[in-house]
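Visitor: Give me coordinates for this.
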Amino acid sequence: MMKILIAPNSFKESLSSVKIAEIISKELSINKNFQLTTLPLSDGGDGFLEVVKFIYKSQITEHNFPIEFAGEKFSAPVLINNSTKEIFIESAEVIGLKKLPQQKRNPLTLNTFPLGKLINDLVINKYSDSIPEFEKIILGVGGTSTIDFGLGAVNALGIKFLDNYGREVEPIPVNFSLISEIIFPSSFNHPTIQSSNHSIIPPNIHPNIQPSIYSSLQCVVDVQTPLLGDNSAVDLYGLQKGASKSELAMIKKGIEHIVELIIKKNLISASEYINGAGGGLASGLKIFFDAEIISANDFIFSNLFRDTNFDEFDFLITGEGKFDIQSFEGKATGEIIRKFSDKVKRIFLVCGRIEHDVKKLIPGNVDCFELLDLYKDEEESKQKVAIGLKIISGKIRDRILK
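Guide: Below is the predicted model of the structure:
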C-alpha cells in the first residue's frame, strides 16, 4: 500500500485548493493500492474559508453579510467555530480581485473600508442573537484588489484622516498625499499609546460594551515581502491588481508619506519592518489595532498538520496556480516542499505555470507538471483546468506505478 498526501494550494481566480484536491483524489482513487490523504492548503488568500471548513467540518457555522465594494453588491461569508469561539474572514471574499470585473480593478481609487466595516459590524453584533459568541477574529489576508496599507479598514473602525484645513480625507491611495493628520477619537485605546494587550478596540463601538470583551484579531498572511523598498509587495503584486507602473509609483509615494506621519506619532520606528501582504492590510491593522500577524505556514502546520506524521507518506502531491520565487519566501506550497523533500520518495508539483528562474531551486526529487504544457495559452489553461488536472493526475499515477 502506497501512502500519498494530496496537499495543493488554490489556483488564483480559478479553482480552490479543496476542489483541486478533490479532482486529483478522485482520479487516483481508481487504484486500490493507493492510500490517499487530502489536506488542501491555504495561505490566507482565495479559498481560505473553504480550507477552514475542511479542517473543522461540523464545528463550523456560516453567516453572510451584505457588502458593497467598488459599486458591486454581494454577500460575504464568515465562518464561526463554535467550539473554539473563533470567527474566520477571508479578505478575498470582501475586497478580492475575484469580486471585481476587470474594468473596476484600480487600486489607486479602492480601499479596504468594506472589510473594516464588516469587522466592526461583527464586534457590534457579537452579543446579538444572530452572531454566536466568539473570542477571536482570524482574517485570511491575500488575493485583495487593494494597496491602501489597510487605511480604509482602520477608517471604518473609527480612525480619521484630515488634510491641512482640517477636512476629512477619504483614505484611498490617490488621496494619501493630502493627509496631514491622523485623528484618534478620545475613547480610543491605542495599544502602543495606552495599552499592551492584543484587543480590537473600535472607537465607535457601542458605549455599553466594555473593552475587556473585544476579540483579538489575527491576520494570516501569504507573503513576508515588505510593503515598500526594492522588490516591494507594491511592485511585485501591483500590476496584477490592475495598476499601471506610473500609478504604482504614485501609490508607493503616498504610502511613504503615511509612514512618515505614523513615525511622527511614534506608532512605529523608522526602521520597523512593514509586511506587504494584502497591499499592507495586515500591517495597517497591526499598527493601529495591535493585530497579530502570523505566517500562513504557522497557521497551516499548527492546524492542518497538527496530527500529521510527516514520515508516514511515500509521495506528496502539491501545487499552486503560479509557482515563482515568492513561493519559497513564505508561501504554503514552497514550505511544504521544504518540509517533505527529504521525507518522501517523490514530490509531484502541479501548477498552472512554473517560472523558469525558480526551477533551479526545486529539489531533485520533485517532478514538475504545468497546465500550460497542455494548452496553447494561459487563458485556455484556466478554462480547462479541471480537465488538465485529470490528465496530469493520470501521468502522476503512471510515474508512481513505474
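Visitor: switch to C-alpha atoms for all contacts and neighbour counts from now on
Guide: OK.
Visitor: which other helices and strands contact the helix or strand harbouring R338?
Guide: In the assignment (DSSP states H and E), R338 maps to helix 332-340. Counting contacts by 3 or more Cα pairs under 8 Å, 6 or more residues apart in numbering; DSSP states H and E, helix 332-340 packs against helix 296-303, strand 315-323.
Visitor: Deepest in the core, which of these is it.
Guide: Highest mean neighbour count of the helices and strands packed on helix 332-340: strand 315-323, a mean of 24 (counted as mean count of other Cα atoms under 10 Å).
Visitor: ok, and what's touching it?
Guide: If you take Cα atoms under 8 Å, 6 or more residues apart in numbering as the criterion, strand 315-323 is touched by 2-12, 333, 337, 340, 344-355, 358.
Visitor: so what does the longest helix anywhere in the chain touch, helix or strand wise?
Guide: Using DSSP state H to define each element, the chain has its longest helix at helix 245-264. Packing contacts for helix 245-264, counted by 3+ Cα pairs under 8 Å, 6+ apart, involve helix 233-238.
Visitor: Swap in 7 Å and give it another go.
Guide: For helix 245-264, not one helix or strand is in contact under the criterion 3 or more Cα pairs under 7 Å, 6 or more residues apart in numbering; DSSP states H and E.
Visitor: Okay, angle between whichever helix or strand comes after that helix and helix 245-264 too, please.
Guide: Counting by DSSP H and E, the element after helix 245-264 in chain order, helix or strand, is helix 277-289. If you take axes from the mean of the first three to the mean of the last three Cα atoms, to 10 degrees, helix 277-289 sits at 20 degrees to helix 245-264.
Visitor: where's helix 277-289 relative to the chain centroid, distance-wise?
Guide: The chain centre lies 12 Å from the centre of helix 277-289; the measure is Cα atoms, centre = their mean, to the nearest Å.
Visitor: helices or strands up against that helix?
Guide: Contact analysis of helix 277-289 by 3+ Cα pairs under 7 Å, 6+ apart lists strand 136-141 as its packing neighbours.
Visitor: Make a ChimeraX selection of the buried ones in the contacts of strand 315-323.
Guide: Remark: buried members of the contacts of strand 315-323, expressed as a ChimeraX selection using 16 or more other Cα atoms under 10 Å:
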select :3,4,5,6,7,8,9,10,11,12,333,337,340,344,346,347,348,349,350,351,352,353,354
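Visitor: What about the contacts of strand 315-323, which are in strands?
Guide: In strands, defined here by DSSP state E, the members of those are 2-6, 346-354.
Visitor: Also this sequence, please, to line up against the first:
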Amino acid sequence: MKIILAPDSFKGSLTSAQVIEKIEAAAMRNFPGCEVVKFPIADGGEGTVDALVGVAKGEFRSVTVKGPLGSPVEAKYGIIHKDTAVIEMAAADGLPLIPEKERDLLRASSFGTGQVIREALETGYRKIIIAVGGSATNDGGIGAMTALGMEFLDKEGNVLEPIGGNLALIADYRTDSLCPELAEAEITVMCDVDNPLIGPHGATYVYGPQKGGTEEILAALEAGMINYADVIRKKSGMAFHEMPGAGAAGGISTALVAFAGAKLRSGISVVLEASEFEKSLDGADLVVTGEGRLDTQSVRGKVIHGIGSACKPKGVPVVALVGGMTDGADAIYQFGVNSVMVIVNGVMDLEQAIADAGKLLEDAADRMFRMIKIGKTL
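Guide: Model prediction:
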C-alpha cells in the first residue's frame, strides 16, 4: 500500500513535518510495511522554503540583509533543482522580526527582500520563486526595488528613502540602474490572496492593522498607496489599483510585476509543480492532507484544494485531517477530496486544542486508518 502524506502546517501548533510524523505513526500501526511518501506542504507563507528544499532535496543559503526596520537579519533562502532560488519574504521582512511594541508601518521597508533577490541573481540563479506571506511592511515593494537598483523620486527630483511613509511623496521613478541580471530572470510570486492594492479590501486596510497600523497611520498609507499606483499608471500605463493580488504583502506584488516582470501564481500550484508532486501519484493508493482550519477560503486555492485537484484526474482518493471545519467547507468535496475528519474529539477551548494538537491528530489519524481497513473488507 502506497500512502502519500501531504499536509499543510496546523498554524500555531504543528509544522507540516510534525503533522506528517503523527499521521505516519498511525499509518504504520494500521498498515505495517506500507510505503509512506512524505510531502511537507506550504502555500506561500512561512515554511515554504523548508518545505520545497526538503521535498526537492535542495540546499539552503543565507545572506545578511536589512530587516524591516533596518537592523541586520540573517535571511535563509533555498536552492532547488540546481537552478531555482526559493525566497521567503518573511525571512527578511517578516512580522515576527519586530516586537509588537516596535512595529512602525511608516518606517518599515521591504529592502531586505530585495537584497535576497539580488544575492540570488548575482550568484547566478535566473529562476526565482518568492513566497510573500507574513510580511511586516506596507511600502508597495519600493524597498525591494530600491535594493535592486531603482530610485523613487519626489517632485523636486530628490531620491526618497524607500519606506511606507514616503509613498505619498513619489512623483517619479528611475529604472536605469536596475540590477542587470533582473532582465534575464523568471520571477514567480506565490500569491494566494486576491486583495487589490487599494481600497477597503486592499493591502493597507486588510493587513495593516495586524502590522501595527493605527487608524491615522492607515489613512496616511492608503493615500500614499493611491499616489504610488497613480504614478505607475501615468508612467507605464499599467493599472494596479484594483488588480487582484496586487495588494499581497503590503503591495510588493505590484512592484515585482510592474518593474521586474514577475508573474503571480497560486502558491500551492507553484509548490506542487516545484516538488513534482504529480509524479509521486503513480501507484498511490491514498493521499492524506490537512490543515488547521478548513473553511470557505480553503476552497479558493489553498493546500487541501490544490492537493485534491491534483489527485482527482488520476483517481487517487484524498482524505483531509483538519483542526476545525466551518459551514460551507464541504464544498471541498467538489475538488477531489473524498472525506474530511475533524481531529477534535470532545468539547474543548481553542487553547486546549492547540496544546493537545499532536495527540488529537495522531488519534484521529488512527481512527481514519481503522475506517479505511473496514472499507477494504466491504
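Visitor: TM-score for these two?
Guide: For this chain pair, the superposition-based TM-score is 0.82 by TM-score structural alignment, normalised by the length of the second structure; 366 aligned residues with a Cα RMSD of 3.2 Å.
Visitor: How about residues contacting the helix holding R338 of the first structure?
Guide: Outside helix 332-340 of the first structure, the residues within contact range by Cα atoms under 7 Å, 6 or more residues apart in numbering are N9, L41, S42, D43, A296, N297, T318, G319, E320, S327, F328.
Visitor: I'd like these as JSON lines, with distance to L217 of the first structure appended.
Guide: Below are the contacts of helix 332-340 of the first structure laid out as JSON lines (distance: Cα to Cα, whole Å):
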{"residue": "N9", "distance to L217 of the first structure": "24"}
{"residue": "L41", "distance to L217 of the first structure": "21"}
{"residue": "S42", "distance to L217 of the first structure": "18"}
{"residue": "D43", "distance to L217 of the first structure": "17"}
{"residue": "A296", "distance to L217 of the first structure": "15"}
{"residue": "N297", "distance to L217 of the first structure": "18"}
{"residue": "T318", "distance to L217 of the first structure": "30"}
{"residue": "G319", "distance to L217 of the first structure": "29"}
{"residue": "E320", "distance to L217 of the first structure": "27"}
{"residue": "S327", "distance to L217 of the first structure": "26"}
{"residue": "F328", "distance to L217 of the first structure": "26"}
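Visitor: and A243 of the first structure, which of the helices and strands packed on helix 332-340 of the first structure is closest to it?
Guide: Checking those against A243 of the first structure by Cα to Cα gives strand 315-323 as the closest, at 19.7 Å.
Visitor: That closest one vs the second structure - mean distance after superposition?
Guide: Compared with the second structure after fitting, strand 315-323 of the first structure deviates on average by 2.9 Å (mean Cα distance after the TM-score superposition for the first structure).
Visitor: which ones are touching A291 of the first structure?
Guide: Counting by Cα under 7 Å, 6+ apart, A291 of the first structure touches H198, L217, Q218, C219, L285.
Visitor: what's the average distance of the longest helix of the first structure to the second structure?
Guide: Superposing on the second structure and averaging over aligned pairs (mean Cα distance after the TM-score superposition for the first structure), helix 245-264 of the first structure comes out at 2.4 Å.
Visitor: returning to what we had before: mapped onto the second structure, which of the contacts of A291 of the first structure hold?
Guide: Retained in the second structure (both residues aligned by TM-score structural alignment, their matches' Cα atoms under 7 Å) from these: L217, Q218, C219, L285.
Visitor: So which of those belong to helices?
Guide: With helices taken from DSSP H, the overlap with these comprises L285.
Visitor: nearest to E379 of the first structure, of the kept ones among the contacts of A291 of the first structure?
Guide: Nearest to E379 of the first structure out of these is C219 (Cα to Cα; 31.9 Å).
Visitor: Now tabulate the helices and strands packed on helix 332-340 of the first structure in a markdown table and tack on distance to L389 of the first structure.
Guide: Listed next are these as a markdown table, based on distance: least, Cα to Cα, whole Å:
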| stretch | distance to L389 of the first structure |
| --- | --- |
| helix 296-303 | 24 |
| strand 315-323 | 11 |
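Visitor: can you tell which of those is closest to L122 of the first structure?
Guide: Closest of those to L122 of the first structure is helix 296-303, at 22.3 Å (criterion: Cα to Cα).
Visitor: looking at the second structure, where would I find the counterpart of the closest one?
Guide: Here helix 296-303 of the first structure aligns to the second structure at residues 267-274, judged by TM-score structural alignment.
Visitor: Mean deviation, the matching stretch versus the first structure?
Guide: For stretch 267-274 of the second structure, the mean deviation from the first structure after alignment is 2.6 Å (mean Cα distance after the TM-score superposition for the first structure).
Visitor: what's that stretch in contact with?
Guide: Here stretch 267-274 of the second structure makes contact (Cα under 7 Å, 6+ apart) with D43, G44, L52, M190, C191, D192, K302, V303, G306.
Visitor: Just the buried ones from those residues, in ChimeraX syntax?
Guide: The buried residues among the contacts of stretch 267-274 of the second structure can be selected in ChimeraX (16+ other Cα under 10 Å) with this line:
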select :43,44,52,190,191,192,302,303,306
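Visitor: Turn the contacts of stretch 267-274 of the second structure into CSV, columns for distance to F277 of the second structure.
Guide: CSV is the format used below for the contacts of stretch 267-274 of the second structure (distance: Cα to Cα, whole Å):
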residue, distance to F277 of the second structure
D43, 14
G44, 16
L52, 11
M190, 17
C191, 19
D192, 19
K302, 15
V303, 13
G306, 11
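Visitor: quick one: which of the contacts of stretch 267-274 of the second structure is nearest D93 of the second structure?
Guide: So of the contacts of stretch 267-274 of the second structure, ranked by how close each gets to D93 of the second structure (Cα to Cα), first place is G44, at 14.3 Å.
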